[in-house]
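In: Here is my input; please provide its structure:
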Amino acid sequence: MDVPELLESASLLVPEETATENDITVRDIWAYLVHDEWEIALGLLEELGDGLPLPLAFWEKLADAAEQLRLERSSAWCHWRCSEIRNGVIRADLTLRLAAEGRRTTSIAGQGVLRPMWDIGHLSPAGERAVNIARLWVEDMPSLEPGGRATVRLVPLTPAQWKHVQPGQLITMHEDRSVAGTAVILEVHRPATAMPAG
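Out: Have a look, this model is predicted:
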């Protein structure tokens, strides 16, 4: 499919009554599509999708359109949202250790590249701390500096290992044996069950 077909197809998966914070609806998006304003339509569809759970097909179509338009951040975000649907997502308030206190002296890229280890309370068969991997996306910021604090989104590599995680729980981030940061769980969204294709 070409970009207009992908965007039109994705827009059909959004309930008609859905609106963004600025009261933009699917009808408004169709007006942008008619005038070949594909980047604007894509951005508005992403915004609509952030407000409610939409099927995997919606985000896959947006990811394909973003790739064709060579919009790297949009493409990364849409692929990320696909991962959230498949694996679940944990939102947390993360505080990184200061550069003088920890191993990390550079900022963390915000677009889901880093796959740190997390101590979420598991123990190895020998009774030692066991860590679990989850990719990290920093919300509303391109990166997070050492000592910085931000809301992050975690996509677990193995969702079943994160079933016990609850809002309010404190977890620690590791890039080696030392603690790189601490996070308080804000929200937990389990993986979607088989969702209908669009």
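
In: Only C-alpha atoms from now on, for both contacts and neighbour counts.
Out: Will do.

In: and residue 109, how many neighbours?
Out: Using other Cα atoms under 10 Å as the criterion, residue 109 is surrounded by 16 other residues.

In: Setting aside sequence neighbours, what's the nearest residue to it?
Out: Spatially, and ignoring its direct neighbours in sequence, residue 109 is nearest to residue 143 (4.5 Å; Cα to Cα, 6 or more residues apart in numbering).

In: what residues are up against the one you found?
Out: Contacts for residue 143 (Cα atoms under 8 Å, 6 or more residues apart in numbering) come out as 107, 108, 109, 110, 111.

In: Those residues, buried ones only, as a ChimeraX selection?
Out: What follows is the ChimeraX syntax for the buried subset of the contacts of residue 143, where burial is set by 16 or more other Cα atoms under 10 Å:
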select :108,109,110,111
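
In: Out of the contacts of residue 143, name the ones that lie in helices.
Out: Per DSSP state H, helices hold no members of the contacts of residue 143.

In: Looking at the contacts of residue 143, spot the one nearest residue 43.
Out: Closest approach to residue 43 among those (Cα to Cα): residue 111, at 16.5 Å.

In: this one as well, want them side by side:
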Amino acid sequence: MDVAGLLARAAAMVPADVVNETGVTVVDVREYPDHDEWEVALDPLADLDTGWRPPTAWWDLLIDRAELMWLSDATGSVRLGLPFPALWRHLRPGMTITVHEGRPAVGTATITEASNAS
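Out: Predicted coordinates for the structure are as follows:
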């Protein structure tokens, strides 16, 4: 199933009267795909978990949707702001590093430019 289909199925499971902390409802979430903003819809949809007891199938749909988005958005440019620049000065264009957001690793990155600016 595609990303839009998974979003529609997950949104259909949320009761109409559920509102998240920022006032977003499932009606709001359903409008994102109309504007080709599928990526934006995942966070507010996941935040609609209060005020009802989401079934496991709902969480599974959100996980499937996130995994599909990862596969479709697997490349891009990123500028890293490192907390300890001195530890990264050895990086040179063409080198490959492993990217982590905790454990396990979430991907790899190829250095295209390095700056030793403080």
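
In: And the TM-score, once the two are fitted together?
Out: In this superposition the chains share a TM-score of 0.57, using TM-score structural alignment, normalised by the length of the second structure; 75 aligned residues with a Cα RMSD of 2.2 Å.

In: re the thing from before, pick out the most distant pair among the contacts of residue 143 of the first structure.
Out: Comparing the members of the contacts of residue 143 of the first structure, the greatest separation, given Cα to Cα, is between 107 and 111, at 12.1 Å.

In: and of the contacts of residue 143 of the first structure, the nearest to residue 18 of the first structure?
Out: The shortest approach to residue 18 of the first structure among the contacts of residue 143 of the first structure belongs to residue 111, at 26.6 Å (Cα to Cα).

In: what about the closest residue to the closest one other than its chain neighbours, how many residues close to it?
Out: Spatial nearest neighbour of residue 111 of the first structure, excluding adjacent residues (Cα to Cα, 6+ apart): residue 137 at 5.2 Å. The burial metric for residue 137 of the first structure, expressed as a neighbour count using other Cα under 10 Å, is 26.

In: biggest helix in the first structure by residues?
Out: Ranked by residue count, the top helix of the first structure under DSSP H comes out as helix 72-87.

In: Need the three-state assignment for residue 16 of the second structure.
Out: In three-state terms, and counting by DSSP: H, G, I helix; E, B strand; the rest coil, residue 16 of the second structure is coil.

In: Spell out the residue ranges of the helices in the first structure.
Out: With DSSP H, the ranges of helices along the first structure come out as 3-11, 26-34, 38-50, 56-68, 72-87.

In: any chance of those helices in JSON lines, with distance to residue 119 of the first structure too?
Out: Formatted as JSON lines, the helices of the first structure follow (distance: least, Cα to Cα, whole Å):
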{"stretch": "helix 3-11", "distance to residue 119 of the first structure": "38"}
{"stretch": "helix 26-34", "distance to residue 119 of the first structure": "42"}
{"stretch": "helix 38-50", "distance to residue 119 of the first structure": "28"}
{"stretch": "helix 56-68", "distance to residue 119 of the first structure": "29"}
{"stretch": "helix 72-87", "distance to residue 119 of the first structure": "18"}
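
In: Most tightly packed of those?
Out: When you average the neighbours per residue for each of the helices of the first structure (mean count of other Cα atoms under 10 Å), helix 56-68 leads with a mean of 22.
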